[in-house]
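> A predicted structure for the sequence below; I have some questions about it.
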Amino acid sequence: MGLYGIMNTSVSGMNAQSNKLSTVADNISNANTVGYKRYKTAFSSLVGSGGSSGHESGIVNTTVVQSVRQQGAFNFTSRGTDLAINGNGFFQVEDSQGGTYFTRAGDFVLDKNGQMVNSGGYKLLSAGGAPVTVDLNTPVWQASSQGELGVNLASNTPAPLAPGPTTGLPTGFDYKTSISTFDQNGNAVKIDIVYTKKSESVDPVTGDITGSEWLVEAADETGAKIAFPAPGVTTLQFSGDGKLAAGSPTDFVFKVPNGENVTLDLSKTVTAGEKFSVNKVDVDGYKPSTIQNIRIESDGRVFGVYGSSAEKLLDQIQIVNFSNPDGLQAKSGNVYAATDASGDPAVGFPGDNGFGSLYSGAVEGSNVDLAAELTEMVQAQRTYSANTKVFNASSELLQELNNLR
């Protein structure tokens, strides 16, 4: 047994425990870093030569690996741009020089250019490979083109009434309700929908009502009747039970002044009871407004929520996966670069087969267990101290050897 070999062995042991303490220090300091993956130190022995009559001490080697596969716990927030991947996958991000990297740190915010940037300064990439960009300043609007209107026409309304002049509303129309529409410039336009009972059929024997017809017309804010674009449907036909008869038209088409043709679905219109009422009204279109909020779906679709409460699809986020995530190379800013050990990135959308789902309003915390790290720290400290004692013992033996005469 060589005394110098013992000293080299104890020095390698101290270096190994120092490496372990370094990984523990990194893990503890990043316990609150979003998306951080803990390091661990693996030990392996390098044996020396020897036989049955003696032993030559070897050394200990260390390998530091990062547990990228292990997922951290979710921390839920109130910010829609915070993203977390539940399962396999990484966000594709870009640095200021245009380099592409991968990360699990999804604490994104919108910068002054409307791009989603995380705490490391990396921009989130979309399905097209460009940074996800939200236009925060340009207003958008939409002209009305379709809607739905369901009313209850009182069944005891007398009929028939004389039709009115062709240029205006019917004389003595029965009921009127208003709907809000938008023209091509996003201006709100009120449209009056007018109902007039045209006829009623009665069984001559029983006196039961067997059907009725109602005229539907539209007028602008001045009261002038709006001409129908072809094909225009103006008459609803009801059976005796007050429901729309089979074969009755259900679409009502009119043109918004300075706007588009609007198709109203009237299929929920009935004639029953003694009072007129509006049961449902829903017309599309909205006024000019800018984005007030961002909503991100679990499949990566990014929607802008505008001040008018309208929503518009802006982009879609893709994520990537690797056959061996633990083989990725860690870079500054809590990002990774692909290596031969990790394999090439496979690209897909959140929720696809083999890819995790996306959570909005949450971030993935680090996978560091503080209790386990403190235990590792105590073990490394004790083992380091034991190695120093071995070194001191071999040094004293050498001193005794040098004192021999």
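Nice, thanks for sending it over.
> use CA for all of it now, contacts and neighbours both
Noted.
> in the protein, which residue is most central in space?
The centroid of the chain falls nearest to residue 296 when counting by CA atoms, centre = their mean (2.6 Å).
> got a list of what that residue touches?
For residue 296, the contacting residues are 80, 81, 302, 303, 360, by CA atoms under 8 Å, 6 or more residues apart in numbering.
> wait, the last one touches residue 81, no?
Yes - with contact taken as CA atoms under 8 Å, residue 360 and residue 81 are classed as touching, separated by 6.6 Å.
> now do the shared contacts for the two.
295, 296.
> those two: which is more packed in?
residue 81 (25 against 22; other CA atoms under 10 Å).
> how many residues are close by the residue nearest to the more buried one when sequence neighbours are not counted?
Leaving aside its chain neighbours, residue 81 sits nearest to residue 108 (5.6 Å; criterion: CA to CA, 6 or more residues apart in numbering). For residue 108, the neighbour count with other CA under 10 Å is 22.
> same check on residue 194?
What residue 194 shows, counting by other CA under 10 Å, is a neighbour count of 20.
> helix, strand, or coil at the nearest residue to residue 370 once chain neighbours are set aside?
Using CA to CA, 6+ apart and skipping residues adjacent in sequence, the residue nearest residue 370 is residue 28, 6.6 Å away. Classification of residue 28 by DSSP: H, G, I helix; E, B strand; the rest coil places it in helix.
> residue contacts, residue 28?
368, 370, 373.
> from residue 98, how far out is it?
Between residue 28 and residue 98 the distance is 31 Å, computed by CA to CA, to the nearest Å.
> then residue 322?
Taking CA to CA as the measure, residue 322 falls 21 Å from residue 98.
> and those two? which has more neighbours close in?
Per other CA under 10 Å, whichever of residue 322 and residue 98 has more neighbours is residue 322, with 19 against 11.
> what's the spacing between the nearest residue to the more buried one once chain neighbours are set aside and residue 101?
Of all residues not flanking residue 322 in the chain, residue 345 sits nearest, at 5.2 Å (CA to CA, 6+ apart). Using CA to CA, residue 345 is found at 11 Å from residue 101.
> swap in residue 13?
36 Å.
> and for stretch 279-288, what's in contact with it?
If you take CA under 8 Å, 6+ apart as the criterion, stretch 279-288 is touched by 139-152, 179-182, 186-188, 264, 308, 310.
> any of these buried? List them.
140-152, 180-182, 186-188, 264, 308, 310 (16 or more other CA atoms under 10 Å).
> pasting the second one now:
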Amino acid sequence: MSLFSTLRTGVSGMNAQSNRISTVAENIQNASTTGYKRTSAEFSSLLLDAGNVGNYNSGAVETTLRRSVSEGGPIASTNSDKDLAIQGNGFFVVSDAGGAPFMTRAGNFVVDGKTGNLVNAGGFALMGYSLANGAPNPVLNGVADLKPVNVSVMGQEARPSTSATIAGNLPAILGETDRADPPVLESSLIAYDQVGQPTKVGIRISALGRSVGLSGTAINLNISGPGWFQIKNDAGEINYTRDGSFMIGNDGTIITRSGYSLDPAVIVPNGTNRLIVENKGAILGEMEGQVAPQAFGQVVLANFDDQSTLRQLEDGTYSATPASGPPISGIPGDVGYGSVSLVNDFKPPAKWLVEITDPASIPASSLILSYDQDGTLSSNKNNISVSVNNSEPMIIDFSKVTQLAGPYSLTGTADGSSPTAVSGTAFGEDGTVYAVYSDGTRKAAFKVPLADVTSPNNLTPRAGNVFTTSAESGDIQIGFTGQGGRGTLKAGALEQSNVDVSTELTTMIESQTVYTANSKVFMTGNELLETLMNLKR
């Protein structure tokens, strides 16, 4: 080993530590840089062939700089909804002003005032796939079809109403009602047509039937003297009977057990509190809220010249024959009434009629809501389809309307909106970028992919805290969050630098000490050379 080799060895050591201190300085100055990845100086020995035995050639120190790109930094929450952090593997794809693609972990994006693009602190625009034509089909090993994320191009947009919901309660107890004038509940909601014009949709809900039911109540009539009850079936056949066992049918008509009705028909409406049959056959009834009885009909008696020639039928009634002669209606006779106590059956109305009344341009639409005794909806169809100003159909859902003892209380909501401008941007964990409108609604506009490479630590750094691929890193691979080991996105957060300042300061002290030691080697070699030179003197 020559003395000159000693000098070169000392210089090599000082250069190596100088490089190391330079990386420490860079790391410390970027300790607060978003997404920055620390650099470390790695050393390896460089040995020369000793040649002849007994000779020694001093080597040198080779320095290699490496970045800890794969080492994630801590995630910190921020106050900006446009800040993005990657939790796990992957990089944002960004581009410079010339459109050249890069990769970065720095997600501190803001809206550029000139272009409307989302750009980070380095001026690089965030890239994503447009969702204007549906879900994207990414190119796995390239950045084709990626565009700068810019929601300002969405402009104003009107959304027609396509669904609405009516919820609340219909009263189970209506009080005194009139069959001819059932209770009506009026409501309305605001919907939007295809151009965003707000339109009031009127809704009328009417109770069907009454709160009093008499169906199945027995009525026993008897004839004092001659005469027959004249009855008629659904086919219009007229028969006769003296059996006075009648009942009130579903429609209030007085009928026999076999289904014949008095002829002419006598109808007892729901709401009757007491039934009165006069001895001349007049049937009256006392109604709730009325002073005088109301006439319901007249029982008609018939007789024949020869009653013995009447033909008895299987159902116990009789039909006239030529021998019995034509019936003589309206003959004198008394009709007696076996007293029956009719009790008001106050049950909730089982059905409600829903009608769409406004605007006039909406075709007539209606719906029957049916309820069980416990007030739950039992009808199979619980919605109405309407078209507001000839726009696409809007489905109004009534499935959340109950019928309980509480008062009338309905609420209504409908989607859709008037034309509104984009007021902000929102991000989903899957990388979807939403345009947020001034009315609070939002629409998916872009989807941000994540790039990855086989060896992230071998990426080539570029100015602006971005990276490009190298032969050692492998080619770029594109995918979405959660795919192929990629991480997820967190909005309102940033990835901090992965620099540990205390570690860097320790490294700096260590490098300073080693640098000083190498300088001593150089100084010692220099002193030996001076001693050698002095021998000549």
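Ah, there it is. Note that the structure is a prediction, hence the values are computed from the model and not measured.
> picking up where we left off before, for the contacts of residue 28 of structure 1, which one is nearest residue 195 of structure 1?
Taking CA to CA as the measure, residue 195 of structure 1 sits nearest to residue 368 out of the contacts of residue 28 of structure 1, at 69.1 Å.
> the closest one -> structure 2?
With TM-score structural alignment as the matching criterion, the partner of residue 368 of structure 1 in structure 2 is residue 499.
> residue 209 of structure 1 too?
Counting by TM-score structural alignment, residue 209 of structure 1 corresponds to residue 347 in structure 2.
> helix/strand/coil for that match?
Recorded secondary structure, residue 347 of structure 2: coil (three-state DSSP).
> now it: how far from residue 466 of structure 2?
Using CA to CA, residue 347 of structure 2 is found at 75 Å from residue 466 of structure 2.
> more crowded one of those two?
Neighbours were counted for residue 347 of structure 2 and for residue 466 using other CA under 10 Å; residue 466 has more, 24 against 14.
> dump the residue contacts of the equivalent of the more buried one over in structure 1.
Aligned counterpart of residue 466 of structure 2 in structure 1: residue 335 (TM-score structural alignment). Contacts for residue 335 of structure 1 (CA under 8 Å, 6+ apart) come out as 101, 102, 103, 104, 105.
> state the distance from the residue mapped onto residue 129 of structure 1 from structure 2 to residue 433 of structure 2.
The equivalent of residue 129 of structure 1 in structure 2 is residue 146 (alignment by TM-score structural alignment). Distance, residue 146 of structure 2 to residue 433 of structure 2, by CA to CA: 14 Å.
> the two: who's more crowded?
Neighbour tally, residue 146 of structure 2 and residue 433, criterion other CA under 10 Å: the higher count belongs to residue 433, 26 against 23.
> how close does that one sit to residue 439 of structure 2?
Look at residue 433 of structure 2 and residue 439 of structure 2: by CA to CA, they are 18 Å apart.
> residue 497 of structure 2 now?
Using CA to CA, residue 497 of structure 2 is found at 38 Å from residue 439 of structure 2.
> got the contact list for stretch 122-142 of structure 1?
Residues outside stretch 122-142 of structure 1 that contact it (CA under 8 Å, 6+ apart): 91-96, 108, 110, 113-118, 182-186, 285-292, 304, 314-318.
> just the buried residues of those residues.
Among those, the ones that count as buried (16+ other CA under 10 Å) are 91-94, 108, 110, 115-118, 182-184, 186, 285-291, 304, 315-318.
> what about these, which are in helices?
Among these, no member falls in helices (DSSP state H).
> from residue 110 of structure 1, how far off is the match of residue 466 of structure 2?
For residue 335 of structure 1, the distance to residue 110 of structure 1 (CA to CA) stands at 19 Å.
> then residue 380 of structure 1?
43 Å.
> could you pull out the helices in the stretch 201-350 of structure 1 for me?
Read by DSSP state H, counting those that start in this stretch, the stretch 201-350 of structure 1 holds no helices at all.
> now do the strands in it.
For the stretch 201-350 of structure 1, the strands defined by DSSP state E, counting those that start in this stretch occupy 209-219, 235-239, 251-255, 261-265, 270-271, 277-283, 286-289, 291-296, 301-306, 311-316, 319-321, 329-331, 335-337, 346-348.
> what's in contact with the longest one?
Surrounding strand 209-219 of structure 1, the residues in contact under the criterion CA under 8 Å, 6+ apart are 169, 191-203, 225-226, 234-242, 252, 254.
> and that strand with strand 235-239, angle?
160 degrees (axes from the mean of the first three to the mean of the last three CA atoms, to 10 degrees).
> want to throw the strands of the stretch 201-350 of structure 1 into JSON lines with distance to residue 6 of structure 1?
Listed next are the strands of the stretch 201-350 of structure 1 as JSON lines, based on distance: least, CA to CA, whole Å:
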{"stretch": "strand 209-219", "distance to residue 6 of structure 1": "100"}
{"stretch": "strand 235-239", "distance to residue 6 of structure 1": "102"}
{"stretch": "strand 251-255", "distance to residue 6 of structure 1": "94"}
{"stretch": "strand 261-265", "distance to residue 6 of structure 1": "91"}
{"stretch": "strand 270-271", "distance to residue 6 of structure 1": "98"}
{"stretch": "strand 277-283", "distance to residue 6 of structure 1": "86"}
{"stretch": "strand 286-289", "distance to residue 6 of structure 1": "77"}
{"stretch": "strand 291-296", "distance to residue 6 of structure 1": "61"}
{"stretch": "strand 301-306", "distance to residue 6 of structure 1": "62"}
{"stretch": "strand 311-316", "distance to residue 6 of structure 1": "61"}
{"stretch": "strand 319-321", "distance to residue 6 of structure 1": "47"}
{"stretch": "strand 329-331", "distance to residue 6 of structure 1": "35"}
{"stretch": "strand 335-337", "distance to residue 6 of structure 1": "40"}
{"stretch": "strand 346-348", "distance to residue 6 of structure 1": "49"}
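> wait, which of the ones you listed is closest to residue 86 of structure 1?
The nearest among the strands of the stretch 201-350 of structure 1, by CA to CA, is strand 319-321 at 11.6 Å.
> what range does that closest one cover in structure 2?
The alignment of strand 319-321 of structure 1 onto structure 2 (TM-score structural alignment) covers residues 450-452.
> now the matching stretch on structure 1. Mean distance?
After superposition onto structure 1, stretch 450-452 of structure 2 lies on average 0.9 Å away from the residues it aligns with, using mean CA distance after the TM-score superposition for structure 1.
> residues making contact with stretch 386-400 of structure 1?
For stretch 386-400 of structure 1, contacts defined as CA under 8 Å, 6+ apart pick out 3, 4, 6, 7, 10, 11, 13, 14.
> that concludes my questions; thank you for your assistance.
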